[in-house]
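# after the sequence you'll find the predicted model.
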Amino acid sequence: MAEPYGNYRDTDGQPGGDYGGEHLVVRCTVVPDPGDLLSRLPEPAALAWIRHGTGLAGWGEAARVTLPAGEDRFTVGEKWLREVFEGADVRDEAGRRGSGLVAFGSFTFGDCSEGSVLIVPRAVLGRDGSGTGWLTTITPAGEPAWHAARQRALTAPEQIRWHDGSLSALEWEQAVATAVGRITRGDLRKVVLARDLHASAAAPVDARVLLRRLAARYPDCYTFACAGLVGATPELLIRRDGREVSSLVLAGTMPRGASAAADARLAAELVGSAKENEEHRYAAASLREALAPLCLTLELSTVPELVRFANVQHLATRVHGTLAVDRSALALAGSLHPTAAVGGTPTDAAVELIRELESMDRERYAGPVGWMDTNGNGEWGIALRCAQLAGNRARLFAGCGIVAGSDPAAELAETQVKFRPMQTALEQAD
C-alpha cells in the first residue's frame, strides 16, 4: 500500500467545519510524481476528480457550505466561495491549473432540493498529464499546525443486499409509457426519466474502495467523490481553462457487445437509429443554446461520433469555445444545468414531468459535480453512474432519455446496464 502524503487534520483529530469568516492559510508545493492518487487517500471521506490517473484527490474539510434549495443555489455558492478565496493567504509554488486553493462541489438536480455542497479540503494532492505532482494544505489561520496520521485501512463491502427504489421495475415502465403518451400528444419532445436502487452492506461502505474499482474499470470516465456521492461519469458538462471552454454531450445509448461482431452490430444500430439520434439532437441543441450567448466562438461537431466505454457506447458531440464574458467554471455549470441530456426538451415541461412521474427526489444525481480553483478554472461533470453513500447503505441511480419512439421495456433494460458500474463496484472481489 502506498504511503500517504499526510492526513491533515486538526491536532484534536477532528475534521474542519463550516467556514466562519476566518482566513485560510494555503501552502502548495511541488512533490514527486504521486502515482495513483486514489491510493494516497488516507480516509473514507474522500474527495476526488480523476481521469486517466490525473486530477485531484482531497481529504478533510477546512471549509464547507450546504446550500438551501433554490434557483440561485449556484450564485449563492459562488458568492460564498469567492469570500473564502479572497480571504485566503495563498502561496502556490506549483502554479498549475488546479493547484493552490481549490474547492470540490456537488449540486442538486432540482431547484426544490436541498443539499448542494461546496467543500474546501484540508489537503489536496494533484497530478497532471506530465506526471508533475503537487500537495496543497489548507489551515484556518491561528490553528495549530497539522500532523500526519496513519492511513486508515480499506475494507471492501461485504454481504451486499439489494432493495427496490421508489418505483418497482414494472411501475417505472408504466411511468415511461405515460411519458411517451405525453410526448405523442405534444406536451413536450423529450424527458429523461430516472430510477433508483438501494443496497445495504454488512458495514459502512468505504468510498475509496469504490473509487479504485471504478477508476480501474472506467479510465475514460471522470471518477468523482464529493460528500458521499461517488461515481464515474462519462459526461463533461463544462471545462474552463482561462477563456477556453469545452464540453462533451452524450445522449443515445447502446450496450457493448459480447464479441467484436456483436459490438460492431450494436454500434451500427446506434448510429443509424432515428430514435437515438433524435434524443441526441435535443441534448446538443440545449447546450449550444445555453453556451453560445456567453462565447465569442463556439464549435460543435456537425455529426455525432461514437464513443465507447467499458459497458456502453454513446452518441457524442464535442464542444469547444472561447468565452466572451468572464464567467467561472461554476457559474458556467449553473448556466448550463439542466441540459436536455438529463432533463428534457423543453426544459420546464420536462422537469415538471420528472417531478410527477419519478416519485423520488434525485438529490444530487444528474446535477453538476466537480471542482474550481481561485482563477475560476475547473471541471464540472454531470453526476451519472453514481451512488450516494450513507454508512452501510448506498442509493444508486440510472436514467434514460424518453422520446416518442421509446419502448418501456428497452428503456428499463438500459437503466439496468447503467446501474452495472456501481453494482459491480460494490460487489466485485478484489
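Nice, thanks for sending it over.
# drop to CA atoms for contacts and neighbour counts, all remaining ones
Fine.
# the helices in the stretch 51-200 of the chain, which residues?
73-86, 169-184 (DSSP state H, counting those that start in this stretch).
# that should have said the stretch 301-430 of the chain, apologies.
Along the stretch 301-430 of the chain, the stretches classed as helices by DSSP H, counting those that start in this stretch are 329-336, 347-357, 408-427.
# wait, which of the helices of the stretch 51-200 of the chain is closest to Leu236?
Ranking those by proximity to Leu236 (CA to CA) places helix 73-86 first, at 17.6 Å.
# mind listing what's buried in that closest one?
Arg73, Phe74, Gly77, Glu78, Trp80, Leu81, Val84, Phe85 (16 or more other CA atoms under 10 Å).
# now do the third one against Ala331, distance only.
When distance is defined by CA to CA, to the nearest Å, Gly77 is 9 Å away from Ala331.
# got CSV for the buried residues of helix 73-86, with distance to Val249 too?
As requested, the buried residues of helix 73-86 are exported to CSV (distance: CA to CA, whole Å):
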residue, distance to Val249
Arg73, 24
Phe74, 21
Gly77, 25
Glu78, 24
Trp80, 29
Leu81, 27
Val84, 32
Phe85, 31
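# tell me the one of those residues nearest Ala232?
Phe74 (22.6 Å).
# which residues touch the helix or strand where Leu47 lies?
For Leu47, the host element (DSSP states H and E) is strand 46-51. With CA atoms under 8 Å, 6 or more residues apart in numbering as the test, strand 46-51 has contacts from 38, 55-60, 104, 121, 207-208, 215, 219-228, 370-371.
# try 6 Å this time
With contact meaning CA atoms under 6 Å, 6 or more residues apart in numbering, strand 46-51 is reached by Gly55, Leu56, Ala57, Gly58, Trp59, Pro219, Tyr222, Thr223, Phe224, Ala225, Cys226.
# what's the most distant pair in the residues you listed?
So, the contacts of strand 46-51 by CA to CA: farthest apart are Trp59 and Pro219, at 21.6 Å.
# and these two? Which one has more around it.
Trp59 (26 against 17; other CA atoms under 10 Å).
# is that one in contact with Ile119, as I believe?
No - using CA atoms under 6 Å, Trp59 is not in contact with Ile119; the gap is 9.7 Å.
# the structure to be compared is supplied as follows:
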Amino acid sequence: MTLRARTVALDDDRPLLSLLPRDHGGRGPADALAWVHTAAGSDEGLVGWGVAARLVPAPGADRFAAAEQAFRDLDIEVDDEVGALGTGPVAFGTFAFTDDAPGSLLALPRVIVGRRDGRTWLTTIDPADGTAPAPVGLPDPAAARSEPARDRARFAGSSQPDRYWLEAVATAVERIRAGALDKVVLARDHAVWSQQPFDAADLARRLFARFPSCHTFIVDGFVGATPELLLSRRDREVFSRVLAGTAGRSEDEADDAALGAALLASAKEQAEHRFAADSVRDVLRPLTDALHHDPTPRLLRLDNVQHLATTFTGTLAEDRSALEVVAALHPTAAVGGTPRREAVELIAELEGMDRGRYAAPVGWTDLTGNGEWGIALRCASLDGARARLFAGVGVVAGSLPEAELEETRLKLLAMQTALGEDPTA
C-alpha cells in the first residue's frame, strides 16, 4: 500500500506532550510516541500517535539494519513544506539489549507533531488511494483538561533479591581483579503494580517536568527520561554524550559542590568513565574524518544525581545512517562493559534477569538516515497495571557491592517517584 506523508507548518506553541490526545478520563493514547527535551528554554522534539506502520525485525545482530531496511522499503510519497530535521515520515524505535531477545521495533505513527528551533509542524501519514482518513484531532486549547485518575504504585518484587545481587557484584569484582575483563555493568529490576493501568503519556509528562534536559521518550509502552544521548546524526555531523560515574545530589549548595568535587577526584569513578568514553571513541574515530571530545570528563548535574560526562562531535567520513552507527556503538562500555564480548557474557551469567529493552537504543530515524538515539535509562516498561523499572551500575576493580547497591537505589528513585510509589513503604 502506498502512503502519503504531508508536513505543514503548525501555529501552536503549546508543550509537545500536551498535544497528545486524551480521552474523557484524561488518559493519553495507547499508541502514544514521544522524544522530547528542552533546548534554549523551550521544548523540542517529536510526539506521535496512531499507526501507519509497525515494523518488527526478528531477533539477531542485524536487527538494526533489518528494521531500517523495512522502513525504507515502505512506499511513501512525501510532501514536506517545512524541510527541517524531523519533518516528513519519522519512525520511533526501541531495540532489545541482547541480539537474541525479542522486542525491537520501529513505529511509524499516523500523526506527528514536531518542534525545532522555534518552528512547529504537523505531519500526517495516510493511504495515498484517497481513503478518507480519520480527523487528526489536536486538543482544543479552550477545552477543560482533566487529570487522569492515578493510583499509587506498589512494590511487586525483583527478579533477584538484594543478597543475590550483592553476591553477583562481588563475583564480578573477583573476575575483574583476576584479569578476565576491565568493567561490567550489572543491573537490577524493580517491579511495581497498581489498581489502574499506568498511563504512558501521563508518566512522560511528569518525567519531563522533573528532568527537562533529558530526552523523555515513549515507544511501545516503554517510557523514560534518558540523560545519555548515544548518537545524534544531522547529515554527516554526529554528536554523542557518554555518562559513567555517579554521585548523589544535596539541597545544600556547599554539600552538593563537595559531592561533585569528590566525583571528579575519584580514581574509581574516573576509571569507570574512561572505559565508557574509550568505547565510544574507538567506534567513532574510524568512521569520522574529524572527531573531537572533551579532554577530561565534566559534571552533568540532574535533579537527583550527577554524572561524569564526555561529549564527542565529528563528521562522518562516509554516508552512514544514524542506525548504522548506533548498531556499531551498542552496547557501549557505559551499559555493557569492556571488553564488550566478555562483559556481555558475564551479564548473562550473573544478572539473573532479562533486560528487555533497558540500556538499549531508543529514539527516532527518518528516511534520509538522520535521527537521534539515546540509551534507555531511567525507564519503565509498562504492561497495563504492571511495570518494571531498571537501574544499573558500572563495576570495576575498586567497586564495593554495598555501595553499588545503594547507587541502584538512588537511580531507581526517579522512576519510583514519577509512578507515585513510596520507596519507604
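Alright, I've got the coordinates. None of these values were measured; they are calculated from a predicted model.
# what would you report as the TM-score here?
For this chain pair, the superposition-based TM-score is 0.93 by TM-score structural alignment, normalised by the length of the second structure; 405 aligned residues with a CA RMSD of 1.4 Å.
# hmm, back to that, kindly reformat the contacts of strand 46-51 of the first structure as a markdown table containing distance to Gly110 of the first structure.
Shown next, in a markdown table, are those (distance: CA to CA, whole Å):
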| residue | distance to Gly110 of the first structure |
| --- | --- |
| Gly55 | 28 |
| Leu56 | 27 |
| Ala57 | 27 |
| Gly58 | 27 |
| Trp59 | 27 |
| Pro219 | 29 |
| Tyr222 | 22 |
| Thr223 | 23 |
| Phe224 | 20 |
| Ala225 | 20 |
| Cys226 | 18 |
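# and for the closest residue to Pro227 of the second structure other than its chain neighbours, the neighbour number?
If the residues on either side of it in the chain are set aside, Pro227 of the second structure comes closest to Cys214, at 4.6 Å by CA to CA, 6 or more residues apart in numbering. The local packing of Cys214 of the second structure (other CA under 10 Å) involves 22 other residues.
# same thing with Arg119 of the second structure?
Arg119 of the second structure, neighbours per other CA under 10 Å, totals 15.
# please, which helix or strand holds the equivalent of Arg6 of the second structure over in the first structure?
Arg6 of the second structure maps onto Arg27 in the first structure, with residues paired by TM-score structural alignment. Following DSSP H and E, one finds Arg27 of the first structure within strand 24-31.
# ok, average deviation of that strand from the second structure?
Superposed on the second structure, strand 24-31 of the first structure shows a mean distance of 0.7 Å to its aligned residues (mean CA distance after the TM-score superposition for the first structure).
# which elements pack onto that strand?
strand 89-92, strand 133-140 (3 or more CA pairs under 6 Å, 6 or more residues apart in numbering; DSSP states H and E).
# what about 10 Å?
helix 73-86, strand 89-92, strand 123-127, strand 133-140 (3 or more CA pairs under 10 Å, 6 or more residues apart in numbering; DSSP states H and E).
# how much does the first one deviate in direction from helix 329-336?
On the basis of axes from the mean of the first three to the mean of the last three CA atoms, to 10 degrees, helix 73-86 of the first structure is oriented at 170 degrees to helix 329-336.
# so how far is helix 73-86 of the first structure from its chain's centroid?
Centre-to-centre, helix 73-86 of the first structure and its host chain are 20 Å apart (CA atoms, centre = their mean, to the nearest Å).
# picking up where we left off before, go through the helices and strands packed on strand 24-31 of the first structure and name the closest to Glu22 of the first structure.
Of those, nearest to Glu22 of the first structure by CA to CA is strand 133-140, at 6.3 Å.
# matching residues in the second structure for that closest one?
If you align by TM-score structural alignment, strand 133-140 of the first structure falls on residues 120-127 of the second structure.
# please name the nearest non-neighbouring residue to Ala107 of the second structure.
Arg54 (4.7 Å).
# which residue lines up with that neighbour in the first structure?
Aligning on TM-score structural alignment places Arg54 of the second structure opposite Arg64 in the first structure.
# in which helix or strand would I find the aligned residue in the second structure for Ala267 of the first structure?
For Ala267 of the first structure, the aligned position in the second structure is occupied by Gly260, per TM-score structural alignment. Element membership of Gly260 of the second structure, judged by DSSP H and E, is helix 253-265.
# average offset of the helix or strand that comes right after that helix relative to the first structure?
Sequence order places helix 267-284 as the next helix or strand after helix 253-265 of the second structure, per DSSP H and E. Once fitted to the first structure, helix 267-284 of the second structure is off its aligned match by 0.4 Å on average (mean CA distance after the TM-score superposition for the first structure).
# tell me the centre residue of the second structure?
Ala376 (3.2 Å; CA atoms, centre = their mean).
# is it true that that one touches Ala359?
Yes - counting by CA atoms under 10 Å, Ala376 of the second structure touches Ala359, with 4.6 Å between them.
# joint contacts of those two?
Phe95, Phe97, Thr226, Glu228, Val335, Phe390 (CA atoms under 10 Å, 6 or more residues apart in numbering).
# between these, which is nearest Gly179 of the second structure?
Val335 (19.7 Å).
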